[in-house]
Each structure stands twice: as C-alpha cells, then as structure tokens.
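Participant: This is a predicted model, with the sequence first.
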Amino acid sequence: MKITIPKEMIDSELKKYIEVVEELQQIGQKVLSTVISESQRINKSKPSLFISLVIMKRMLECMSSIKLLVTLRHRRDASILLLNLIELRLDLMYIALDDKHADVWLDHDKEHTKPWKIGFLFRSLYVEEGELNAEKENYKRFSMAKHGNPLGGLMSFPIEVTNRALLINEEQNDSPYSSIIYFFACGVEVYRICNSTLTIAKQLGLDIEQINETLEKTFEVLRKLYDQDTLRTVHELVNSIEKPHLCNVCCAIPKGKVEINCLIRQGSYKRELLFDQNVQFSCEAFIEKP
C-alpha cells in the first residue's frame, strides 16, 4: 500500500531529503533484486546471504514508515524504528565478518533476547574509541526515546519535566533541522545495511560493482546535504547569540567557526532563564568590561 503525503504538509527544507531517502529506498530494492538474481545466475549462496535478504526486506518496511512519521513530525515514533534499524545493522555487520556468526543467528532459540547483546556488538565492530563512543551515544539517545526514559527530555516526550516544572519547546517541534537529523540517520543506517549485504555478496563472487557505485554516490549526496545544513544551522546559532554573552575566547575564533562549549553554556543559560529571570550567564573565560 502506497501512502501519498499532501505536498502542502511537506516542509520545503525537507523535500530534498525525502527525495534522497526515496532514492536510497529504490537502491535498496535494487540491491535486493540484484543479489537474488546474481546468486541464481552463478548458483551460489550461503546462510549469511539469506539473513541479509531478510534484514533488507525489514529495512525497506522501516524506511517507508520512518519517512511518513518524520514528515508528519512524529519523530519520537520514528526513533523506535531507527533503533530497530541500528540493531539490524549491527547484527548484519557482525554476520558479514564471519560465516559462523550466521549459524549462531539462525540457530538462536531464546525468545526473550537476541543472539548478541548490543554492547558486545559495539565492542566487536568498533575498535577506535572515538567511533565506539559516538555509536554508543547515538544508540542511547534513540533508546531513551523508545523506552520513555525521562532523562531523554524532549527527545522522549513532547513535554519535558525540568527541575520539577514542565517545559514545552515549540521551537524544536517546528525546526526543520530536527527532522533533517532523522532523515540523515535513516539514510546512514540504510547505507550501512546495503553495504553489509553487498560485502557478503562480494564474498560469494557476485557481480555487484555497479549497484555498489550507485549506492556510494547517492549516500555522498545525502552526506553533503547534511553537512551543508549543519553548517548553516551552526551559523544561525552563532548569529543568534548576543555579543555581550560571547567571551574573549569565542570572539577570537575565526569567522565561520564556533566554540561548541560556549553554545552548550548558552543553551543551559537560556533554559535556566525560564525558571529564574535573575540567573547570570557564566563562562570561566569571560570577564565583562565595565
């Protein structure tokens, strides 16, 4: 069943992301059909390839739902499906490392748990500490939204409880950049799942080079779009900060760059203003001149 979203409901900032995600979805379908046809052509297959096809089908289902939910600004619901994609991607990446892992996945018989714990998969797949921490942090954020963890704040609930007071952030709900993040996250997971499937197909000697090039080019388009919008959003944040609140360190940073710790302090300061109008902005490097 195809659901058509009225054009007037789609933010103009999101159209380009929807188009790229839909292109990735078409590529996912092509990866699926290409791997099946090539496997039949050379009469070769293996358990890990079967698993990749199963996960690919689930991925395509999730993509349609995520696209609809994010467009309608139901981002917390989309978080649940994104978390599902992350877990499927980790499984498939681990299976692609060794055919023995496919046997473990297929022989799994415990209903209350998956074949491997998430922490084990992270440690097995990511050796570099920075990348490992980034992956774990990303998973944690979507997990808090899924499980309704109060520490997730506005990512978990439409209303946040802060200092035992209710905080409704309408600006966040209307910001197209919030939705852009979810579309990009979806694209990243789709790219990685397709890439893992193609890695397994390559191990069998399947001819998948052409579809692999198409996947890489399309994901590069998405990555550049996201980089541009991230930079633009950071510039908007910098320009929205009043000059007296910038410390001498921040003022010395070249134009077009930002001192991220200062932005974090600015965010905390503005939130505190909701509850205490007399609160003062604090920065250890800032000395206000009389």
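Facilitator: Cool, got the structure.
Participant: drop to CA atoms for contacts and neighbour counts, all remaining ones
Facilitator: Fine.
Participant: in what helix or strand does the residue positioned nearest the centre of the chain lie?
Facilitator: Using Cα atoms, centre = their mean, the residue of the chain that lies closest to the mean C-alpha position is residue 185, 2.2 Å off. In this structure, residue 185 sits in helix 176-203 according to DSSP states H and E.
Participant: other SSEs contacting that helix?
Facilitator: helix 12-42, helix 47-71, helix 75-97, helix 209-240 (3 or more Cα pairs under 8 Å, 6 or more residues apart in numbering; DSSP states H and E).
Participant: Can you list the buried residues in it?
Facilitator: 176-177, 179-201 (16 or more other Cα atoms under 10 Å).
Participant: what separates it from the chain centre, distance-wise?
Facilitator: 9 Å (Cα atoms, centre = their mean, to the nearest Å).
Participant: Stretch 37-45 now?
Facilitator: That offset, for stretch 37-45, works out to 33 Å (Cα atoms, centre = their mean).
Participant: Quick check: the gap between residue 67 and residue 233.
Facilitator: Residue 67 sits 22 Å away from residue 233, going by Cα to Cα, to the nearest Å.
Participant: Tell me which of those two has more neighbours.
Facilitator: Taking other Cα atoms under 10 Å, residue 67 and residue 233 do not tie; residue 67 has more neighbours (21 against 13).
Participant: Put this next to the previous one:
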Amino acid sequence: MRIKIPQKLIDLKLSKYIEVVEELQHISNKVLSEVVSESKRIKKTKPSLFIGIVIMKRMLECSGSIKLLITLGHRRDASILLLNLIEMRLDLMYIALDDTHADEWLNHDKEHTKPWKVSFLFRSLYLNQNELNAEQSNYKRFSMSKHANPLGGLMSFPIEVTNRALLINEEEKNSTYTSIVYYFACGVEIYRICNTTLKIAKQLGYDMEQVNESLEIIFEFLRGLFDRDTLGTVQELLYNIEKPQLCNKCCAIPQGHVEITCLLRQGDFKRKQIFLKNAQFICEAFTEKT
C-alpha cells in the first residue's frame, strides 16, 4: 500500500531524503523480483535466501511507516521501527555467515524470545572494537526510546524529568536535522538488508550485478547528502556558540575546526544552567580570559 503524504507537511530540507528512501525501497522491490527471476533460471535456492525475502518484505513495511512517522514529527515512534530494522538486519547478517544459522532460525520454537540475543549478534558480527561500540551505542539510543527508559530523556519522552523538574524542548518540532538523522538511519538499514540478501543470492550464482550497482549508487548519494548536511549543521553550531563555550584561547580547538566533545560539554552546560544559577562551564582545556 502506498501512502501519499500531503505536500504541505513535508519540510523542503527533508524532501531529498524522502526521495532517496523511496528510491531505496524501489531498488528493494527490484532485488526481490530479480531473486525470483534468477531462481527460476538457475533452479537453485536455499533457506537463507527465503529468510532474506521474508525480512525484506517486512523491511519494506517498516520503512514505509518510518517515513510517514518522521514526516509527521513522531520520531520516537519511528525509532521503535528503526530498532526493528536493526534487529532484522543483524539476524540476516548472522544467517548469511553460515547455512546452519538459517536452519536454527527456521526451527526456532520459543515464543518469548528470538533465536539469538542482540548482544550475541553484535559480538559475532563486529570483531573490530570501534565498530562494535558504534553499533551498540546506536542500538542503545533507539532501545531507550522503545522501552520508555527515563535515562533516554527527550529521546524517550516529549518532556524530560531532570533534577525533579520538567524540561521541555521547545525546538523539538522544528528539529529538521534530527529528522535527517532518522531518515539516514532508515536508509542505512534498507541498504544493509538489501546488500546482505544480494550476498546470499550471489553465493548461489545469481546474476545480481545490475541491481547491486544501482543500490550502491543511491547509497553513496545518501551518504554524501548526509555528510553535507552534518557539516552544515556543525558549522551553524560553531557560528552560533557564545563564549566562554568556545574560547579564542582554547588550545583544544584549532581555528576553523570544532571539537565534537566540546559541543557535548556545551550541551551539558546549557542543561545545568536551567537548574543551577551558578553553573560553570567545565573543560580541562578551557582557559578563562584575564
């Protein structure tokens, strides 16, 4: 089912992301049709490919809902479905490693749990510690939103309880860049699920080069688009930050650059200012002007 989003609801800065996600959805459908076509030509398949098809169909449902929810400004609800995409992607990546994993998935008979814990999948799939940390951190953020964890703050609730007081983010409804991050995350998960299904198909000798090339081209476009908007957002933050948060004497930040950890410290500082009149900006590299 295709849902038409009224044009008046679409932020012009988000329209390009909507187009890219829709193009990735189109390529996903192309992958499915090519898999079916190649299976008839080669007359060869395996359980892991069946699972890939099942997961891709569910992924298309999720991504359509995510797109609608983000456009309507319901990012917390979208994060629940993004978590679903991540978990399906991890399952499929693990299944692609070994055909016996597909049998384990298909033979699973426990209603209260999945075949594998997410922590096990992360450790099995990401041997590089930096990649593992990044994946786990991303999953944790969406998970806090899904489970309404109070530690998630404004990512879990529209109003945050901090220091026994209520903190309302007045800029949230107009947070275009946050929506961009969610669209990018959605696009990444679509790409990864498609890419893994293509790998399984290639193992069977299916000719998937043309659709694979289309997938890579649109994903590289998405990455470039996100990199550009991320840089623009950081530059905007840089020019709008007042001293002493960014001090001309700060030895940690070369001219023309911004240190991300410094931005995080500034975020903490602004939150403290809400509740503490004498809040101090703390940074080991910060030097007070004399």
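Facilitator: It's in. This one's a predicted model, so the numbers in the text were calculated from it and none came from an experiment.
Participant: still on that earlier bit, most tightly packed of the helices and strands packed on helix 176-203 of the first structure?
Facilitator: Most buried of those, by mean neighbour count (mean count of other Cα atoms under 10 Å): helix 75-97, with a mean of 22.
Participant: residue contacts, the residue nearest to the centre of the first structure?
Facilitator: For residue 185 of the first structure, the contact set (Cα atoms under 8 Å, 6 or more residues apart in numbering) comprises residue 82.
Participant: what residue of the second structure matches up with it?
Facilitator: Under the alignment (TM-score structural alignment), residue 185 of the first structure pairs with residue 185 in the second structure.
Participant: Name the helix or strand for residue 166 of the first structure, please.
Facilitator: strand 165-167.
Participant: Which neighbouring elements make contact with that strand?
Facilitator: The helices and strands touching strand 165-167 of the first structure, judged by 3+ Cα pairs under 8 Å, 6+ apart, are strand 160-162.
Participant: residues in the second structure aligned with the strand it packs on?
Facilitator: Taking TM-score structural alignment, strand 160-162 of the first structure hits residues 160-162 over in the second structure.
Participant: how far does that stretch sit from the chain's center?
Facilitator: Computed by Cα atoms, centre = their mean, the chain-centroid distance of stretch 160-162 of the second structure equals 25 Å.
Participant: buried stuff in that stretch?
Facilitator: So, applying 16+ other Cα under 10 Å, buried residues of stretch 160-162 of the second structure: residue 160.
Participant: once aligned to the first structure, how far is that stretch on average?
Facilitator: When the first structure is overlaid, stretch 160-162 of the second structure sits 0.6 Å from its aligned residues on average, using mean Cα distance after the TM-score superposition for the first structure.
Participant: what's around the residue nearest to residue 123 of the first structure when sequence neighbours are not counted, how many residues?
Facilitator: Nearest non-adjacent residue to residue 123 of the first structure, counting by Cα to Cα, 6 or more residues apart in numbering: residue 132, 7.3 Å away. When neighbours are defined as other Cα under 10 Å, residue 132 of the first structure has 15 of them.
Participant: so where does residue 132 of the first structure fall, helix or strand?
Facilitator: helix 129-147.
Participant: just the angle between that helix and helix 176-203, please?
Facilitator: Here the directions of helix 129-147 of the first structure and helix 176-203 differ by 120 degrees (axes from the mean of the first three to the mean of the last three Cα atoms, to 10 degrees).
Participant: The residue nearest to residue 123 of the first structure contacts residue 126, correct?
Facilitator: Yes: counting by Cα atoms under 8 Å, residue 126 is a contact partner of residue 132 of the first structure at 5.3 Å.
Participant: Identify whichever of the helices and strands packed on helix 176-203 of the first structure lies nearest to residue 162 of the first structure.
Facilitator: In terms of Cα to Cα, the element of those nearest to residue 162 of the first structure is helix 75-97, at 18.8 Å.
Participant: centre of the chain versus the closest one, how much separation?
Facilitator: With Cα atoms, centre = their mean, you get 10 Å for helix 75-97 of the first structure.
Participant: Which SSE is immediately downstream of it?
Facilitator: helix 99-107.
Participant: ok, now which ones touch the residue nearest to residue 123 of the first structure?
Facilitator: With Cα under 8 Å, 6+ apart, residue 132 of the first structure has these contacts: 122-123, 126.
Participant: roughly how far out does the helix holding residue 132 of the first structure sit from the chain middle?
Facilitator: For helix 129-147 of the first structure, the distance to the chain centre is 10 Å (Cα atoms, centre = their mean).
Participant: angle of it against helix 75-97?
Facilitator: Helix 129-147 of the first structure and helix 75-97 are oriented at 130 degrees to each other (the same axes, to 10 degrees).
Participant: With the second structure overlaid, how far apart is helix 129-147 of the first structure on average?
Facilitator: With mean Cα distance after the TM-score superposition for the first structure, helix 129-147 of the first structure averages 0.4 Å from its match.
Participant: Could you tell me which residues within that helix count as buried?
Facilitator: For helix 129-147 of the first structure, by 16+ other Cα under 10 Å, it's 139, 141-146.
Participant: same deal with stretch 163-176 of the first structure?
Facilitator: Here stretch 163-176 of the first structure shows 167, 173, 176 as buried, counting by 16+ other Cα under 10 Å.
Participant: Return the closest of these with respect to residue 37 of the first structure.
Facilitator: Looking across these and measuring by Cα to Cα, the closest to residue 37 of the first structure is residue 176, at 39.9 Å.
Participant: ok, now which ones touch the aligned partner of the closest one in the second structure?
Facilitator: Aligned counterpart of residue 176 of the first structure in the second structure: residue 176 (TM-score structural alignment). By Cα under 8 Å, 6+ apart, the contact set of residue 176 of the second structure is 11, 13-14.
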